[in-house]
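Student: after the sequence you'll find the predicted model.
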Amino acid sequence: MIIGVPKEIMRGEKRVAAIPETVKKMVESGATVLFEKGAGVGSHYWDEAYEEAGAQTIADVEELFSKAEVILKVKEPQFNHEKNKHELDMMHEGQYLITFIHPASPANHQMVKHMAERGIIGLTLDGVPRISRAQSMDALSSMSACAGYKGMIMGINDISKFAPFVTSAVGRLKPATVFVIGTGVAGLRALATAKGLGAMVYSADIRPEANSNAESLGAIIVDTGVPAEIAVSADGKHANQLPEKWLEIERDHLKETIAKADIVFCSALIQGKVAPVLLTEELVESMNPGSVIVDISIDQGGNCAITTPGAVETKHDVIIQGIKNIPGMLSTSSTIMFSKNIHNLLTYLTKDNEIALDLSDEIVASILVTKDSKIVHEGALEAMGLK
């Protein structure tokens, strides 16, 4: 098996899909690893370390894409301005792509369709199910922890006030008010970070268990108004995609806390689906001037209706952060975690030094996006109106 690891070309992305440690393991298992020169520099890994681990370093990424049978990436395929062509157009039929594709996100629909047209077999890391045997492959959870920590630091940095309660010679200054919406892995890490910095923290989630976890970290829980039987899947593991009438009820319950928050941290996701819109433009307008929205759910469409993907903009005197690669700003830690997750998944999928997809397997069924020149991902098909 020939595995290719290209350099990430998304603006500001410093992560890489393999570290020397995982390259060595892949080579020892019988694979050939092609590594684009300089791909690890952003995470402080040099080409010499990859060569010592057994990788073949390649200067021309087009050659890497041409020769590899499997491509390991961090972010979804992008347009390569140096080559003046899209990364997908450098790939070939029957080639495997393992990365974060976020196929349900409207911003990625055309890319997913193009992937199918090219005959590329796409496997998305955001589809790895939250089950015990898949924990070591769950890059979404790993990256969510990074995004929760760094995203909250970014939010704190952008507000123009102290985070903690401060006593001074001229009187007391109240702590910043932080509202975390969605307390999964990212939300809990964000919550703990804000709490550790002394902010007053509120949180909301439609899942009772998530609220219990947030409360144990010191958050004040805001009721969403959504009954558990509507909010949570039958197995109790995941949040359901809510009909619009329940989203309206949830927004109504959240609006008072949103209006008084200095930071609204948006991390509510539905696995494999488009993220629920919980902040309308009207709710953004209700916020105080200088307040901040950190919308880390933007890869799946965003929780705020007016977040611009990949940008930080001020709208209605509110700073709205839509950065798409926050874990890339924590590149050393996130690369270590990500590379081990993706290697564990690759190992799971490999039999006799080849990828063998068992379509009846829960993990495979959850991550498969395109196969046989067709889009097969349920969430993507729903979001595209094709199902």
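Tutor: Alright, I've got the coordinates.
Student: drop to CA atoms for contacts and neighbour counts, all remaining ones
Tutor: Fine.
Student: host element of Y50?
Tutor: Using DSSP states H and E, Y50 falls within helix 47-52.
Student: quickly find the element holding I336.
Tutor: Here I336 sits within helix 331-349, counting by DSSP H and E.
Student: now that helix, how far from the centre of its chain.
Tutor: Put simply, helix 331-349 sits 14 Å off its chain's centre (C-alpha atoms, centre = their mean, to the nearest Å).
Student: tell me what it is packed against?
Tutor: Packing partners of helix 331-349 (3 or more C-alpha pairs under 8 Å, 6 or more residues apart in numbering; DSSP states H and E): helix 20-28, helix 139-158.
Student: closest to G12 out of those?
Tutor: helix 139-158 (14.3 Å; C-alpha to C-alpha).
Student: can you check what angle separates the closest one from helix 331-349?
Tutor: Interaxial angle, helix 139-158 versus helix 331-349 (axes from the mean of the first three to the mean of the last three C-alpha atoms, to 10 degrees): 160 degrees.
Student: just after helix 139-158, pick out the following helix or strand.
Tutor: Next element after helix 139-158 (DSSP H and E): strand 166-168.
Student: residues in contact with that following strand?
Tutor: Counting contacts by C-alpha atoms under 8 Å, 6 or more residues apart in numbering, the residues outside strand 166-168 that touch it are R172, L173, K174, P175.
Student: of those, closest to L254?
Tutor: Set against L254, the nearest of these by C-alpha to C-alpha is P175 (20.3 Å).
Student: count the neighbours of that closest one for me.
Tutor: P175: 18 surrounding residues under other C-alpha atoms under 10 Å.
Student: here's the one I want to compare it with:
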Amino acid sequence: MKIAVLKEGAPGERRVAATPETVKKLRSLGAELAVESGAGIAASIPDQAYADAGATLGDRAATLAGAGIILGVQGPDPASLGGQAPGAWVVAGLNPFVERARVDAYAAAGLEALAMEFMPRITRAQSMDILSSQSNLSGYRAVIDAAAEYDRAMPMMMTAAGTVSAAKLFVMGVGVAGLQAIATARRLGAQVSATDVRSATKEQILSLGAKPIFVESVAGIEGEGTGGYATEMSDEYKAAQADLVSSHIAKQDIVITTALIPGRPAPRLITDAQIATMRPGSIIVDLAVEAGGNVEGAVAGETVERHGVRIIGNRNVPSRIATDSSAVFSRNLYNFLSAFWDKEANRPILPDGEEIGDAIRLTRDGKVVNQRLLGN
């Protein structure tokens, strides 16, 4: 089985789908690894490191020739995959709801597209979950980006000239990214508070030493919601949350929003009127900006200023910490492939009716087969 690792083609994408560590591990399963020249340069991995790990280096055509599995961070352009044998796998983050035309093109080419972001949130798939691994680093990076833009210190400082107050930082949405943002901000010495629609997150917020800010008058989501994600809330809850946020946000120096609903636009959490209540020099980081944004006026790929408040809308935040995000992403892919590796067939096999395979398989035998896409 030949596994091809491609150089990413999306603008600004610095990650890579395999590292020398995972190349060695995949070769130990019996696979042959081919890496496109320059694939790891942006993640600080030189070609020689892949060669030392046992991979062959070449241009895209040589890398793809005879490959039964193609690994990527983002889905490769189907037009660049000409000549692959029917049934060859494309394993990557495929953004199926947004890039549906690309998924259809994979089907037309006879490829079996496996969307790693559709990995079910079950115990045995945790080590394969690219959304969790990348969101973790996004939460960290969001705090670092906020601190870099903030014109004041994060921790409280006692000096001979007087006391510098700690920054007040508010996290909205306490999933993987939000929890890491809380932990990072606490380590930097900020005074941290957080909110979420899921009642179960209150204990998690407290465990990290932050203050939970929750709507008490209207019921939110008990437990974790479907698949660990939040779902759309009632209009009554949204109104109560808006009132609570309005009174709290005016006192904050930094706000980080992380709320996403899979397959739907990101919920609007902060309005322009609420931004206007914050003091000049405050910072907002919108981690959901590419899904429509949690913050009114946020612009994907830009830092904009409204009412003296800077709103950071960085695209592809995991790529801003490319070396570590590549390391964990590539381990997610290895963990998936190795879990289904059949030694006799010398390849991974995803049987029909298997929970993970049925969840992530988008195309097969020239057709789109994933129920989440067929229902849209």
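Tutor: Here it is on my side, so go on. Being a predicted model, the structure only gives us computed values, none of them experimental.
Student: which of the contacts of strand 166-168 of structure 1 ranks first by neighbour count?
Tutor: Neighbour counts for these, by other C-alpha under 10 Å, peak at P175, which reaches 18 neighbours.
Student: now the helix holding I336 of structure 1 on structure 2. Mean distance?
Tutor: Mean deviation of helix 331-349 of structure 1 relative to structure 2 after superposition (mean C-alpha distance after the TM-score superposition for structure 1): 1.8 Å.
Student: aligned partner of L269 of structure 1 in structure 2?
Tutor: Using TM-score structural alignment, the equivalent of L269 of structure 1 in structure 2 is L260.
Student: where's its match relative to L29 of structure 2, distance?
Tutor: For L260 of structure 2, the distance to L29 of structure 2 equals 37 Å [C-alpha to C-alpha, to the nearest Å].
Student: when the two are compared, which one has more neighbours?
Tutor: Neighbours were counted for L260 of structure 2 and for L29 using other C-alpha under 10 Å; L260 has more, 24 against 17.
Student: what helix or strand is the more buried one on?
Tutor: Using DSSP H and E, L260 of structure 2 maps to neither a helix nor a strand.
Student: now do the contacts for it.
Tutor: The contact partners of L260 of structure 2, by C-alpha under 8 Å, 6+ apart, come to A230, A266, P267, A288, A291.
Student: and the helices in structure 2?
Tutor: 20-29, 47-52, 60-64, 100-108, 130-149, 176-187, 201-207, 235-249, 272-275, 322-339, 355-360, 371-374 (DSSP state H).
Student: looking at those, which is nearest to P86 of structure 2?
Tutor: Among the helices of structure 2, the nearest to P86 of structure 2 by C-alpha to C-alpha is helix 100-108 (9.8 Å).
Student: still on that earlier bit, mean shift between the helix holding Y50 of structure 1 and structure 2?
Tutor: Mean deviation for helix 47-52 of structure 1: 2.2 Å (mean C-alpha distance after the TM-score superposition for structure 1).
Student: what stretch of structure 2 lies opposite that helix in the alignment?
Tutor: Under TM-score structural alignment, the match for helix 47-52 of structure 1 is residues 47-52.
Student: which other residues reach the matching stretch?
Tutor: With C-alpha under 8 Å, 6+ apart as the contact definition, stretch 47-52 of structure 2 has outside contacts at T19, P20, V23, V35, S37, G38, A39, G40, I41, T56, L57.
Student: drop anything exposed from those.
Tutor: By neighbour count, with 16 or more other C-alpha atoms under 10 Å, the contacts of stretch 47-52 of structure 2 hold T19, P20, V23, V35, S37, G38, A39, G40, T56, L57 as buried.
Student: now those in TSV, with distance to G93 of structure 2?
Tutor: Below are those laid out as TSV (distance: C-alpha to C-alpha, whole Å):
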residue	distance to G93 of structure 2
T19	17
P20	20
V23	19
V35	18
S37	21
G38	20
A39	16
G40	17
T56	24
L57	23
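Student: which one of these is nearest to R279 of structure 2?
Tutor: Nearest member of those to R279 of structure 2, counting by C-alpha to C-alpha, is G40, at 42.2 Å.
Student: just give me the neighbour total for the residue nearest to the closest one when sequence neighbours are not counted.
Tutor: In space, and not counting its chain neighbours, G40 of structure 2 is closest to V16: 5.7 Å by C-alpha to C-alpha, 6 or more residues apart in numbering. Other residues within reach of V16 of structure 2, judged by other C-alpha under 10 Å, total 30.
Student: and if you look at P348 of structure 2?
Tutor: When neighbours are counted by other C-alpha under 10 Å, P348 of structure 2 registers 17.
Student: one more: L244 of structure 2?
Tutor: Per other C-alpha under 10 Å, the neighbour tally for L244 of structure 2 reads 16.
Student: my guess is it contacts V215. True?
Tutor: Yes. If you go by C-alpha atoms under 8 Å, L244 of structure 2 and V215 touch, sitting 6.9 Å apart.
Student: how much space separates K260 of structure 1 from A145 of structure 1?
Tutor: Going from K260 of structure 1 to A145 of structure 1 by C-alpha to C-alpha gives 26 Å.
Student: more neighbours: which of the two?
Tutor: Each of K260 of structure 1 and A145 has its neighbours counted (other C-alpha under 10 Å); A145 has more, 21 against 17.
Student: just give the nearest non-adjacent residue to the counterpart of the more buried one in structure 2, would you?
Tutor: A145 of structure 1 maps onto N136 in structure 2 when the alignment is built from TM-score structural alignment. Leaving out its chain neighbours, the residue that sits closest to N136 of structure 2 by C-alpha to C-alpha, 6+ apart is A177, at 4.9 Å.
Student: with I270 of structure 2 instead?
Tutor: Nearest residue to I270 of structure 2, sequence neighbours excluded (C-alpha to C-alpha, 6+ apart): V295, at 4.8 Å.
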